[in-house]
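> This is a predicted model, with the sequence first.
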Amino acid sequence: MPVERSTGEPADRSTAVPTASGARRPVQPVATLLGVLGLGLCLVLSLDVVSAAVALALELALAPLLRVPVRRLLLVASPVLLAVPLTGVSIALYGRASGREWFDLGFAHVTDGSLELALATMLRVLAVGLPSVALFVRVDPTDLADGLAQVLRLPARFVLGALAAIRMTTLLGQDWRQLGMARRARGLGDGPRLRRGASMAFALLVIALRRATTLAVAMESRGFGAPGRRTWARAAPFGGREWGMVALLVGIGLVSIAVSVAAGTWRA
């Protein structure tokens, strides 16, 4: 049974490239996934400031090519931006002690070594997290599922189940609003906020479980769990454009390593 493909234009216009026929298609998200993993692997090999700073500078220089509005990018990257200072503070207080000591609180101490390690960690979190967010902000989950199943050869049952779950996740906000309006219509929306929220969360869980059961039965009845070779509604190409995306992201990591080694800050 072929997998149904959502209609409309490609969701990832930032990486869309012209084809031979003049049409435009997005770069397969699996290439972006592999590239980001390769970049992250290069950056975790050493905890120094130079390699992370070089990688982050190259990423910021290439960011305008994505054509993602700055406001939207900052919004979706807010979890990463919030995690950076928290990570830096924890590393500065409890990181490896070396060099001059600034102050000691007994359970925590700050030294030159812990501050340098905190700075390197914060830059590394930004260097790995920002491209992940920026490149996946417009990715269509269906395109990613096609690539995972056809390119990486992951089990179709697992891929389709995950895709269905992601699609259903978008309904949680709508269900929450409908629950709130229904409770207010019945006169149940004036109680304590914490108690009301807990009650609505339990009701939302019940709705999600019922919907998951119905979806599972519907998918099984349409042959999604049948053994044998599965056909797909649309091919997931992995050609020169995809290899170029992987090479670009991995290249950023290799350049950062080369600069760090040349500067003498590389620590294997």
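Yes, it's here.
> all contacts plus neighbour counts: C-alpha atoms, from now on.
OK.
> And Ser193, how close does it get to Gly180?
Careful, residue 193 is Arg; it's not Ser. 12 Å (CA to CA, to the nearest Å).
> Kindly report the same for Ala216.
Per CA to CA, Ala216 is found 27 Å from Gly180.
> and if you look at Ala247?
Taken as CA to CA, the spacing of Ala247 relative to Gly180 amounts to 49 Å.
> same question, Leu194
Relative to Gly180, and taking CA to CA, Leu194 is found at 14 Å.
> quick one: which of these two has more around it?
In this comparison of Leu194 against Gly180, neighbours counted by other CA atoms under 10 Å, the higher total goes to Gly180 at 16 against 9.
> Pretty sure Leu188 is one of the things that one touches, is it not?
No: Gly180 lies out of contact with Leu188 (CA atoms under 8 Å); the separation is 9.0 Å.
> and the next element down the chain from the helix or strand hosting Ser199?
When secondary structure is defined using DSSP states H and E, the element that contains Ser199 is helix 193-221. Note on helix 193-221: by DSSP H and E, the next helix or strand toward the C-terminus is helix 240-263.
> Report all helices and strands that that following helix contacts.
Secondary-structure packing of helix 240-263 (3 or more CA pairs under 8 Å, 6 or more residues apart in numbering; DSSP states H and E): helix 29-43, helix 49-62.
> put this beside the first:
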Amino acid sequence: MTLLESHARTGSFARINPVAKLGASALIALPLILTLDWVSAAVALGLECALFPFASIGWREFWLRTWPVWLAAPLTGLTIALYGETSGHVYAEWFVVRISEGSLTLAVATFFRVLAIALPSVVLFVTVDPTDLADGLAQVLKLPARFVLGALAGLRMVGLFLDDWRALELARRARGVADRGRIRRFLGMAFALLVLSIRRGSKLATAMEARGFGSPVPRTWARASHFGGREWVLLAIGAAISGVAVTAAVLAGTWNFILGPS
């Protein structure tokens, strides 16, 4: 059992239905996607940071899980600052690089926007077990069982792909063919892994079909997926964060609906 799977079964927050976590992250992200201003994103990020300590995640694990987000946010903001839409006073200009008042404003908004959208998604799904998510999607959202179970089986194969890659690397090294030509070695291993994956996928599909996974008859589930008070509270928190962020942007006059007329 992996660290993610073992952590997903502990703590009250981890026992919340994954569908509610998916819905809460969507409620937070939707208004931030529809606008590009720094006030709404900053307010949403501040509220999220105040709630992160209640997510039953240690700070060490939090930083290990979210460091790609903290790396991507400033890089995205830097790109917008250098190549974003020019407006207002131009501070610097060289070739295709043009730093202006408008591009810096967009850069700040983009920085907070990436953090406000990505961080809660990572935190909410750290404690999600793939099987629990599949149960919730099929039983709560009533998605087709064949689609859900097929996606779950594919997700479970990711760990095997990593093991196969390591085994192929060790086998080629033992045969003395892994000492030179990194690009050629990578392409050869990738093709071998592709062939192995196709064979394993065909066998898995045949086995699942033989066990009745493709039957049109409504199936039963080993574990019931419950959606109760804790789930509705989490959805309400997500909606509240979005509402406060949007209200703050409107009152500050920075609301910038990106789908509106230019």
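Okay, I see it. None of the values given here were measured: they were computed from a predicted structure.
> now what about the TM-score between them?
The TM-score (TM-score structural alignment, normalised by the length of structure 2) is 0.90; 253 aligned residues with a CA RMSD of 1.9 Å.
> quick one: the helix holding Ser199 of structure 1 aligns where in structure 2?
Residues 182-210 of structure 2 are where helix 193-221 of structure 1 aligns, taking TM-score structural alignment as the criterion.
> Tell me where the stretch 1-150 of structure 2 has helices.
Listed in chain order, the helices of the stretch 1-150 of structure 2 (DSSP state H, counting those that start in this stretch) span 3-7, 18-34, 38-51, 59-83, 101-126, 130-139, 145-174.
> Give me the contacts around the first one.
I take that to be helix 3-7 of structure 2. Applying CA atoms under 8 Å, 6 or more residues apart in numbering, the set of residues contacting helix 3-7 of structure 2 from outside is 14, 126-129.
> which one of the residues you listed sits closest to Trp67 of structure 2?
Distances from the contacts of helix 3-7 of structure 2 to Trp67 of structure 2 were compared by CA to CA; the smallest belongs to Val126, at 13.5 Å.
> Report the separation between that closest one and Arg172 of structure 2.
For Val126 of structure 2 relative to Arg172 of structure 2 (CA to CA), the value is 35 Å.
> Neighbour count for these two, which is higher?
The residue with more neighbours, out of Val126 of structure 2 and Arg172, is Val126; 19 against 14, by other CA under 10 Å.
> Structure 1: which residue goes with the more buried one?
Applying TM-score structural alignment, one finds that Val126 of structure 2 aligns to Val137 in structure 1.
> could you measure the aligned partner of Arg166 of structure 2 in structure 1 against Gly197 of structure 1, distance?
Alignment note (TM-score structural alignment): Arg166 of structure 2 maps to Arg177 of structure 1. Remark: distance between Arg177 of structure 1 and Gly197 of structure 1 (CA to CA) = 12 Å.
> the more surrounded of the two?
In terms of neighbours (other CA under 10 Å), Gly197 is the more surrounded of Arg177 of structure 1 and Gly197; the figures are 15 against 12.
> check contacts around the more buried one.
So Gly197 of structure 1 contacts nothing (CA under 8 Å, 6+ apart).
> What residue in structure 1 is paired with Leu82 of structure 2?
Per TM-score structural alignment, the equivalent position to Leu82 of structure 2 in structure 1 is Leu93.
> distance of its match from Leu117 of structure 1?
Distance of Leu93 of structure 1 to Leu117 of structure 1, computed by CA to CA: 11 Å.
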